[in-house]
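Colleague: need a 3D model of the following:
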Amino acid sequence: MTETVLVTGGTGFVAGWCVVELLERGYAVRTTVRDPAKREAVRRATGGGDRLTFATADLTGDDGWDAAMAGCDYVLHVASPLGADGHGGPDALTGPARDGTLRVLRAATRAGVRRVVMTSSTAAATPRLASGVSDETVWTDPDDPNLTAYRRSKVLAERAAWDFMDAYNGGTTLSTVLPVAVFGPLLSPGNASSVDVIARLLAGRPPVVPRFGFAIVDVRDLADLHLRAMTSPAAAGERFIGAGEFRWLSEIAETLRSRLGDRAARVPTRGVPDVAVRALARFVPALRTLTPLLGRELAFSSAKARRVLGFSPRPAAETVVDCAESLDAAPLAAGRPA
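Modeller: Next up, the predicted model:
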């Protein structure tokens, strides 16, 4: 019999690719949407046929979750609330992320789901000050004053998930996947997510390149990692970092210029001193949240995911170029505000 997998948040960037990968491997897929009107857009984006069905459920409410779980063998809990930091107070994201995760786990355990794979983030595995290489043994300090509301929500949501499982005595198991910055091709213009960084570079905004950097994972490799964590007996009760290569923003810009030619004509070439970025951050709240990462080279080790699950991320340059080409086709980069 065909196994059924519930994917939460089907309109999202990562969730959409999880749906695609599951369908390609022969699973029946049910995905949640908050707005039923978005079902057909998800179906078109993922190429879903009769094996793709929908459930209406929201992380902020209990309604719909038991029905969504009914008959499912596995759950990929990918959905997480997004929003602008500073709007709605410090708990505007934390409450929905933590409480929504617990709603999913309660419904999954009631339904007897075999395994839940939760999408966390390396925001939950980041040391407070040091640079270097981090792994799954590290937990971010949720009281770090430099944490944005989103990053704090990811820490507290994953902690709540493991606390729930520690108190649970049943057959459902949990694994968590912690991605770094997620890039790669878009399935539809509406789920840009972190890809906006590439869109802004293509649009020439900002006109200079600050000294920021991050590790990169391709969304297609991340979807594959979720499926590996879903089915491997060795993944039960484990955290797995999904990370590829670290790249400075200036290196990403250079890759775009060298590989895309005239299509990357607006990509900035000039750097900017750190002191200027810090001064500007006094007047730009979005930039202020990033200044603790300025000049910080923090990589994340995917050695555990490689060893236990056979994870094999593709080169960062391939991911960045495929991402940019999908944006160029959209086209999403034109007219983006700074």
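Colleague: hey, let's count contacts and neighbours off CA atoms from now on
Modeller: OK.
Colleague: where do the helices sit along this protein?
Modeller: Ranges of helices in the chain, per DSSP state H, are 13-24, 39-46, 65-69, 91-111, 149-167, 196-202, 219-231, 249-260, 274-281, 285-288, 303-309, 316-329.
Colleague: reformat those as CSV; add mean neighbour count and distance to residue 141.
Modeller: Putting these into CSV (neighbours: other CA atoms under 10 Å; distance: least, CA to CA, whole Å) gives the following:
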stretch, mean neighbour count, distance to residue 141
helix 13-24, 23, 26
helix 39-46, 17, 36
helix 65-69, 21, 31
helix 91-111, 21, 14
helix 149-167, 19, 8
helix 196-202, 22, 26
helix 219-231, 23, 25
helix 249-260, 17, 26
helix 274-281, 14, 24
helix 285-288, 14, 19
helix 303-309, 17, 22
helix 316-329, 19, 28
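Colleague: how about these in a markdown table, adding distance to residue 133?
Modeller: Formatted as a markdown table, the helices of the chain follow (distance: least, CA to CA, whole Å):
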| stretch | distance to residue 133 |
| --- | --- |
| helix 13-24 | 24 |
| helix 39-46 | 35 |
| helix 65-69 | 37 |
| helix 91-111 | 26 |
| helix 149-167 | 18 |
| helix 196-202 | 23 |
| helix 219-231 | 19 |
| helix 249-260 | 18 |
| helix 274-281 | 23 |
| helix 285-288 | 24 |
| helix 303-309 | 11 |
| helix 316-329 | 17 |
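Colleague: which of those sits closest to residue 137?
Modeller: helix 303-309 (10.6 Å; CA to CA).
Colleague: what sits against residue 104?
Modeller: By CA atoms under 8 Å, 6 or more residues apart in numbering, the contact list for residue 104 reads 59, 65, 77.
Colleague: distance check, the last one against residue 10.
Modeller: Computed as CA to CA, to the nearest Å, the residue 77 to residue 10 distance reads 10 Å.
Colleague: okay, these two: which has more neighbours?
Modeller: Neighbour totals were compared for residue 77 and residue 10, and residue 10 leads with 29 against 24 (other CA atoms under 10 Å).
Colleague: and this one, so I can compare the two:
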Amino acid sequence: MASGVDSPLVLVTGATGFVSTHVIKLLQGEGYKVRGTVRNLKDEDKVKQIRELSPDAQHPIELVEADLTKDEGWNEAVKDCSYVIHIASPVPSSPPVNEDDILQPIVEGTKRVLQACADAGTIKRVVLTSSTFAIHGETTLEEDKVYNESDWTDTESTTLDSYSKSKTLGEKGAWEFIKELPDDKKFELAVINPGLVLGPVLSSTVSSSNEIVKKLLERGIPMVPRINLSVCDVRDVAEAHLKAMTTPSANGQRYIISTQNVWLKDIALILCKEFKPQGYRIPTMNAPYFALWLNSFIDKSVRPVLPRIGKEYKFDNTRMKEVLEINPLDLTQTIVDTAYSLIEHGIVKKSKKYKQGKKEEEDQPVEEEKKTEEEIKQEGKSKEKVENNSGDKNEKEKPTELEPEDKPEKVDDEQAKSEIEATEK
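Modeller: Sure, this is the predicted structure:
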């Protein structure tokens, strides 16, 4: 843990982002001085939320303005820093017209940051945020293969989408940049390759990854595509950045951050178990391929999903566990915490039956202490009576308690089927 006036200064790019907010909060909690970049310091709401991440921090965060699509500001941003955690990814102001509109800002933006680091002369190590899409982003799949950090996405593949290509070229460009630096300007590099990042949000801005949970809670989709995801928790990702920055042996390596692979339907079932009693109608029925294909003509965002239907892309997280010493959080905890945070931050509307979940459960033991001895005895008798009449006490813990997918979804699924049949005619 860093502490005192001599604490190292760490630059975190894209300070308002989902992952960045967790990294900043963790760094401040560890006593580091933190400087963050934002595209617009006049955006008072976002700036205020970043400043309030750690109100009791030993060193208040410093915010500076810098844009990955511009040269200005980056030399000032890295000045006097010992470490740089580069998380920011440029967001186009308008929908991209062609692939270069996506590729160029990411590749050139990363080079801008690295060049400023080389010119500063004070940077010890840069931690770059990449993606598992830079490990394997193609929609083709080698049977039974588990991908690891030695694998690279083929940027010439015809099955590659622009996002995967940009992440791959951006990371490759970073490694090449470090390799070609003269000795007097060299600094260390480590790369974090997370899967789909879920977890609690720390601001009112929803990330693209948490959009999946948001859509399920709001029933933004009537049925669930049969896609498989490599999921990780944002808190593990934040810790990975810190460990990659401080662990001596982490230099020069890539790190896949993944909790486990999971089908989207399993995420829906976890949400259903927790939030159906609270008034949320989570879809759990798998969407037929034909229905998705038909919908892709209306909704272009569905098209990239089609080649991934039914395929399981597995990633090896051994290096994360052994080198960075991170044991991933439980998947159910990640998904449930994500949902509660989206609701509490007003990103998803509270239902009439909504309860604050874990906070109420933590308060219950305090209430128990106030009960009289007679009340406790009466509760015990009532509980015994219910158990004697309910047969198997453990029945409620069986997975079937979620109810078969056709029961909670019966009315809506019949309606969805009718819509598909009508479209076919």
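Colleague: was I right about residue 17 of structure 1 contacting residue 218?
Modeller: No: using CA atoms under 8 Å, residue 17 of structure 1 is not in contact with residue 218; the gap is 10.5 Å.
Colleague: what sits closest to the most centrally placed residue in structure 2 if chain neighbours are left out?
Modeller: Taking CA atoms, centre = their mean as the criterion, residue 197 is the residue nearest the geometric centre of structure 2, at 1.8 Å. Among residues not flanking residue 197 of structure 2 along the chain, residue 232 sits closest, at 5.1 Å (CA to CA, 6 or more residues apart in numbering).
Colleague: ok, now residue 133 of structure 1?
Modeller: In this structure, residue 133 of structure 1 finds its nearest non-sequential neighbour in residue 299, 4.7 Å apart by CA to CA, 6+ apart.
Colleague: the counterpart of residue 175 of structure 1 in structure 2 and residue 299 of structure 2, how far apart?
Modeller: Per TM-score structural alignment, the equivalent position to residue 175 of structure 1 in structure 2 is residue 190. Distance from residue 190 of structure 2 to residue 299 of structure 2, counting by CA to CA: 38 Å.
Colleague: who's more crowded, the two?
Modeller: Counted by other CA under 10 Å, residue 190 of structure 2 and residue 299 do not tie: residue 190 has more neighbours, with 22 against 11.
Colleague: right, and that one touches residue 248 too?
Modeller: No: applying CA under 8 Å as the test, residue 190 of structure 2 and residue 248 come out as separate, 10.4 Å apart.
Colleague: what residues do these two have in common as contacts?
Modeller: With CA under 8 Å, 6+ apart, residue 190 of structure 2 and residue 248 have no common neighbours.
Colleague: what's the local residue count around the residue mapped onto the residue nearest to residue 133 of structure 1 from structure 2?
Modeller: Under the alignment (TM-score structural alignment), residue 299 of structure 1 pairs with residue 314 of structure 2. Other residues within reach of residue 314 of structure 2, judged by other CA under 10 Å, total 20.
Colleague: residues contacting residue 314 of structure 2?
Modeller: 145-147, 230, 261.
Colleague: repeat that with 10 Å
Modeller: 136, 141, 144-148, 228-230, 258, 260-262 (CA atoms under 10 Å, 6 or more residues apart in numbering).
Colleague: so stretch 217-230 of structure 1 corresponds to what in structure 2?
Modeller: Residue span in structure 2 matched to stretch 217-230 of structure 1, by TM-score structural alignment: 232-245.
Colleague: quick check: the matching stretch compared with structure 1, mean distance?
Modeller: Superposed on structure 1, stretch 232-245 of structure 2 shows a mean distance of 0.4 Å to its aligned residues (mean CA distance after the TM-score superposition for structure 1).
Colleague: could the contacts of residue 104 of structure 1 be laid out in a markdown table, adding distance to residue 153 of structure 1?
Modeller: Listed next are these as a markdown table, based on distance: CA to CA, whole Å:
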| residue | distance to residue 153 of structure 1 |
| --- | --- |
| 59 | 13 |
| 65 | 21 |
| 77 | 15 |
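Colleague: what do residue 17 and residue 218 of structure 1 both touch?
Modeller: Shared contacts of residue 17 of structure 1 and residue 218, counting by CA under 10 Å, 6+ apart, come down to 185, 224.
Colleague: isn't the match of residue 175 of structure 1 right next to residue 149, touching?
Modeller: No: counting by CA atoms under 10 Å, residue 190 of structure 2 does not reach residue 149; the two are 11.9 Å apart.
Colleague: overlap in contacts of those two?
Modeller: 253-255.
Colleague: which one of the residues you listed is nearest residue 45 of structure 2?
Modeller: Nearest member of these to residue 45 of structure 2, counting by CA to CA, is residue 255, at 33.4 Å.
Colleague: tell me which residue of structure 1 lines up with that closest one.
Modeller: So residue 255 of structure 2 corresponds to residue 240, using TM-score structural alignment.
Colleague: once you drop chain neighbours, what's closest to its match?
Modeller: Nearest to residue 240 of structure 1 is residue 177, by CA to CA, 6+ apart, at 4.9 Å.
Colleague: what is the burial count for the one you found?
Modeller: Neighbours of residue 177 of structure 1 under the rule other CA under 10 Å: 24.
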